[in-house]
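# quick check, what structure comes out for this input:
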Amino acid sequence: MNSALSRRGFLAGAAGITAGVTLAGCGDGGPTVPLSANADVKLPTYIPYKGVPTSMPGTPEGITPAYLHYPADPVRAFPDGPPAKGPGIDIMTLIFNPVPPPVNRNVMWQALNKSVGTDLDFRITPVGDYPNKFAVTIAGGDLPDAMLMLLTSAIATPEMLGSLFQDLSEHLSGDSVRDYPYLANIPTASWAPCVFNGGIYALPMPRQLSGNPNYTRLDLFKKAGVDPNPRNWREFAQMCKDITDPKANRYALGDSVTAFNFVMQMLNAPNKWREESGKFTWYFETEEAKEALNAVRSLTRAGTLHPDTYTVTGKVKEWFGSGRIAMTWDAPSACNDFYTNYAPATEGFEVGFMKAPGWDGGDAAQWQGGANYAVLIIKKAPKERIKQILRAMNALATPFGTDGYLLRKYGVQGTDHTLQGTDPVLTTQGQAEVTLPTIFATDAPAVQYYPARPETVPGQYAFQEKVVPHLVADPSEALRSATDSRKGGLFQTTVDDTRKGIMQGRVPLKEWDDLISRWRSEMGDTIRAEYEQAWEASH
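Sure, this is the predicted structure:
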């Protein structure tokens, strides 16, 4: 694994505040802490939960443990009773799903509050609106007890954190984390981006490292007599042509950007950034990027992408689930969505996992997934209040095999789920209620477990065994560039428009060079220098 995810590869750097947003009443945040101070922070001791035995165990390199069934007798996570009794806790966070029913009409949420011992008031904002909501809340000064912070946020500065939010080091550093054993079960890689100002300023939202599979509709490939195991780019391109059948309204792919990412892996391109002897190169400024653009343009020209690929957004999962596309590159958790939301309506529905082939054969890169989605920061408060909040978050990190995990993920038996053997199967009510975004406060380390279709678990585990030896990390993940946070997202829109235009065939490839030159002069060389400075300070 890349050393950027080691204990010394921490968030570093400083940033300005988003234009028009000021920190209400927070002063200057105290003296500036040198970047090198972050390298000396003692992260929480990693104490893995010795839970449910499995023939498909996890590994330190990034394979996620897998389970066919839930234990018949889940372990009581808190045998001495609710762990976080006290005042209610406001948690500002985001959601990708529809917002769940409010607590007075949500049996799962009510049961969760009872089990934790306090009222968890989730203030939920749709994901697209969250960055603005975060900035406005910080500027207004009326802060919730805890709030999700995107690591790319332009206002997520060390100065802001030092002014408004709690340094959790005395509670979590080293063996202190033993008071919160389920937080101690979160791997070290997920704690690294929680460090600012020479202290631990956040809790992780851990995610698995094995990266995205290229999902295949195996049932469609079998029906069409097409082999879904290409050994190089040439065979992949031919396979896309062979599985495409416009008369049957079936195409190989439905999203040009994820197709680009998959081809970049074939080319062994860097995962966001490439680090060589402390020097950084952005993946879009590589020769591999231009080759991938040209490759996806050839797939478009061959008619293997859905006709609405470049004009319609938000439909790719639906197209895959309904069989209108045969492949999609998506997060590991998407597998559960496919089997829950689409398999019941399609006889023989079967999902496979395609490893990227090397461009000319051999092994390709597998882009490592981020160790966190985001992090949770906690408003400054007296020590006992901080401890109560940490006990509540410890309860939201109870691992697979416990009653707490079962409640968070599947709700209340009889109302939110029924049992099929020992496995919970969500009811219609449960499907609405369990979208409560506890995973966007903190969470247990990921596992592979699909109660609706347990037979798919060995396939995804086997996929991880194949790809984890070839993981390529993003070396910038645990670092910080103020300029990237402030300007990078705005420029990304221009990048995406040009990238899609080239892949669609509307824009000549030579415009890519002009775009990259503009990026370098306007921000790219500054971003690069900031990452290199942060890298040097943390190694």
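# when you work out contacts or count neighbours from here on, use the C-alpha atoms and nothing else.
OK.
# okay, and residue 69 sits in which element?
For residue 69, there is no host helix or strand (DSSP states H and E).
# leaving out chain neighbours, which residue sits closest to it?
If the residues on either side of it in the chain are set aside, residue 69 comes closest to residue 423, at 6.0 Å by Cα to Cα, 6 or more residues apart in numbering.
# another for comparison:
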Amino acid sequence: MPSHPLRPAIRRRRFLGLVGASTTAALTAGALSGCGSGSGGGGGGSASDAGSLDDLIPTHIPFEGVTPDIKGRHGAPDGFTAYPENFVRAMPEAPGRGGHYTAMTPLWGPIPPGLGANSFFDYVNGRLGATVEFNFQDGNTVIDKMNAVIAGRDVADITMIPDWTINLIPQFNRAVGELFEDLTPHLAGDAARAYPLLANLDSDAWRWNVFNQRLHGVPWPSEPFGNWVLYRRDLMEEYGIEPPSSPDDLFAIGEEVNDPDNNRWAFGDFNLSMRQVFGAPKQWRYEGGELVHMFETDEWRASVEYMRKVFDAGLVHPDIVAQGDNAKELLNSGQIVFNQDGIGAWHEAYMQMLGDNPDFRLDLMPVFGNGGGDPVMHRSDPSGQSVFVRKGMEPEQVEEILGILDFCAAPFGTREYMDYRYGEEGVHHELNDDGAPQLTDTGNAEVNDGYYFLSGRPPAVTESQYPDFVQWKCDWYNHAAQFTEEDPFAGIRIQRPERFSAAETPMTDRVEDIIRGREGLGALDEAVANWRRDGGDEGREFYMKVLQEHGRD
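Next comes the predicted model:
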């Protein structure tokens, strides 16, 4: 293994939308659903059918790059088991014209040296033919900064906002048209041919960036699923235990490996994953002409009862019982064996651990249902973030910025991807014996994700520098993706009513108390009744109207 990680470890508590929603923030069912395209006035919610947006988004033009080694099935991403010997050059020339632009993005990790003291910025800006000057914000507190920026109407030339943050910014649907450029004339239909790497992005992700019937954002296409249970495969192999294939099997394994006297517990929290194992919907189920919310289903209640059983048995690390945020460290150190996290935490752990412990192995817990049935896997929203261009710029400046974003949309296997991800070969990275990039000391100090966050690219499993990673992850994805939930609201972009959203916070807080034994299971009935009273039933009426308006009832 390389002496330096591929890229600096991401030190953050939450990295939502990009590598998957964290356990705590995603406790609220549907909290990360897409922003609506209505007026955004008031708290009544809004919805629009994504199918009606086709005239506003780019014509999809696939980019013919490197051929994947493992083809994704059922909507799963493709996998690449090695870096190509020859990188494809996606752009014949630099897209910039010498402009200088500010960019605001979150960053999870230490702030790198700035422009003028960072050769990585110098190199990539040289490749762009323009200067991008970053103003990084702490990703853990980005919602506070973005609220202030939007309220103060003080935006950078280029602004990246995670999707979950957009959903928490008051009146964003109104502000977006006042602050950010309408990209429809530049990108709709065949106009996007001028930006072929942006035209390569998925159409559903583009639809997610239409606000008020205008295209305002450049998307970040999401991987299908945000969260699942990671487990220490190396420790399980030491025990001689096969991975679980049912909830009962998982519980029995937990009892076998749990050893508090030797500082090892079986589990962190994995509440969100068990909802899917037991077959609860992500938010709503439409049956018999009625909408039934997740909180009202027998499957969800069964998952809560199961988690209570796990906590009652003493199988959960005490830090997690106390709702601590150190589950990653506990899993990496072997103090717990199973833990739910964003799927991106897998390769982050490898970055941190493999240098000192080359036998360290994680894997995703197999997907299974309860009682021999199928699970119901909750698919992520189509786009995990949006990149906006400041309103009021000259048309040629907008075009230059779109050229920059086009460069940063270059997919795996291209020369441009290597440039904005790893900098200059021989300065910021070297290629190891397998052809994978390995950051140098200079790269570890200067390379960062700024340009990576300026645009999305087709999801792919590419981390071939980690042993077995690509094959294991693709195997899991290709199996799990076939169990994706049938969502009655698929293709409809929704901004939820404020009372409906607000009612979920006390509900999920109380469920956490019940799971941890602070209240009895009998309190679930009162909690659900309070949720209905405080906004749940109002949300049901709103969503039923959405179904009726779109002919889904």
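# can you tell me how far the residue nearest to residue 69 of the first structure sits from residue 222 of the first structure?
29 Å (Cα to Cα, to the nearest Å).
# show me the contacts for the residue nearest to residue 69 of the first structure.
69, 70, 451 (Cα atoms under 8 Å, 6 or more residues apart in numbering).
# now check the second structure for the residue matching the first one.
Across the two structures, residue 69 of the first structure finds its equivalent in residue 82 of the second structure, going by TM-score structural alignment.
# correct me if wrong: that match contacts residue 433.
No - using Cα atoms under 8 Å, residue 82 of the second structure makes no contact with residue 433, being 11.1 Å away.
# more neighbours, the two?
A side-by-side neighbour count of residue 82 of the second structure and residue 433, using other Cα atoms under 10 Å, places residue 82 first with 17 against 7.
# who are the neighbours in contact with the more buried one?
Residues near residue 82 of the second structure by Cα under 8 Å, 6+ apart: 434, 435, 436, 462, 464, 465.
# cool, residue 431 of the second structure as well?
So residue 431 of the second structure contacts 425, 437, 438 (Cα under 8 Å, 6+ apart).
# hmm, try it at 6 Å
Counting by Cα atoms under 6 Å, 6 or more residues apart in numbering, residue 431 of the second structure touches 437, 438.
# what lines up with it in the first structure?
With TM-score structural alignment as the criterion, residue 431 of the second structure matches residue 419.
# quick one, strands of the stretch 51-200 of the first structure?
Ranges of strands in the stretch 51-200 of the first structure, per DSSP state E, counting those that start in this stretch, are 89-95, 120-126, 146-149, 195-196, 199-200.
# can you list contacts of stretch 184-196 of the second structure?
So stretch 184-196 of the second structure is contacted by 56, 57, 58, 59, 199, 215, 406 (Cα under 6 Å, 6+ apart).
# tell me the one of those nearest residue 164 of the second structure?
residue 215 (18.5 Å; Cα to Cα).
# burial count for the aligned residue in the first structure for that closest one?
Correspondence of residue 215 of the second structure to the first structure, assessed by TM-score structural alignment: residue 200. Residue 200 of the first structure has 26 neighbouring residues, counting by other Cα under 10 Å.
# thought residue 200 of the first structure was touching residue 168?
Yes - in this structure, residue 200 of the first structure is within contact of residue 168 by Cα atoms under 6 Å, at 5.3 Å.
# hey, what's in contact with both of those two?
Common contacts of residue 200 of the first structure and residue 168 (Cα under 6 Å, 6+ apart): none found.
# how much space between residue 152 of the second structure and residue 86 of the second structure?
47 Å.
# over to residue 307 of the second structure?
Taken as Cα to Cα, the span from residue 307 of the second structure to residue 86 of the second structure is 49 Å.
# OK, contacts around the counterpart of residue 337 of the second structure in the first structure?
Using TM-score structural alignment as the criterion, residue 337 of the second structure maps onto residue 326 of the first structure. The contact partners of residue 326 of the first structure, taken as Cα under 6 Å, 6+ apart, are 216, 217, 252.
# possible to save the residues you listed as TSV with distance to residue 463 of the first structure, neighbour count and secondary structure?
As requested, the contacts of residue 326 of the first structure are exported to TSV (distance: Cα to Cα, whole Å; neighbours: other Cα atoms under 10 Å; DSSP: H, G, I helix; E, B strand; the rest coil):
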residue	distance to residue 463 of the first structure	neighbour count	secondary structure
216	12	22	strand
217	15	22	strand
252	20	27	coil
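# and which of these is nearest to residue 339 of the first structure?
Set against residue 339 of the first structure, the nearest of the contacts of residue 326 of the first structure by Cα to Cα is residue 217 (11.4 Å).
# the closest one maps to what in the second structure?
Aligned counterpart of residue 217 of the first structure in the second structure: residue 232 (TM-score structural alignment).
# contact partners for the residue nearest to that match when sequence neighbours are not counted?
Counting by Cα to Cα, 6+ apart, the nearest residue to residue 232 of the second structure once its immediate chain neighbours are dropped is residue 362, at 4.7 Å. Taking Cα under 6 Å, 6+ apart as the contact definition, residue 362 of the second structure lies against 231, 232, 233.
# try it again with 7 Å
By Cα atoms under 7 Å, 6 or more residues apart in numbering, residue 362 of the second structure lies in contact with 230, 231, 232, 233, 234, 346.
# what's the counterpart of it in the first structure?
Aligned counterpart of residue 362 of the second structure in the first structure: residue 351 (TM-score structural alignment).
# any idea how far that match lies from residue 455 of the first structure?
Distance of residue 351 of the first structure to residue 455 of the first structure, computed by Cα to Cα: 11 Å.
# and for residue 286 of the second structure, the neighbour number?
18.
# against residue 381 of the second structure, how distant is it?
According to Cα to Cα, residue 286 of the second structure stands 19 Å off from residue 381 of the second structure.
# ditto for residue 149 of the second structure
25 Å.
# more crowded one of those two?
Neighbour tally, residue 149 of the second structure and residue 381, criterion other Cα under 10 Å: the higher count belongs to residue 381, 25 against 13.
# center of the first structure, which residue is that?
residue 373 (3.9 Å; Cα atoms, centre = their mean).
# which residue lines up with that one in the second structure?
Using TM-score structural alignment, residue 373 of the first structure pairs with residue 384 in the second structure.
# quick check, its match in contact with residue 161.
No - contact between residue 384 of the second structure and residue 161 fails when scored by Cα atoms under 7 Å: they sit 9.1 Å apart.
# give me the neighbour count for residue 33 of the first structure.
17.
# before we move on, which element is it in?
In this structure, residue 33 of the first structure sits in neither a helix nor a strand according to DSSP H and E.
# now do the contacts for the closest residue to residue 77 of the second structure other than its chain neighbours.
Among residues not flanking residue 77 of the second structure along the chain, residue 460 sits closest, at 5.0 Å (Cα to Cα, 6+ apart). Shown in contact with residue 460 of the second structure (Cα under 7 Å, 6+ apart): 77, 78, 79.
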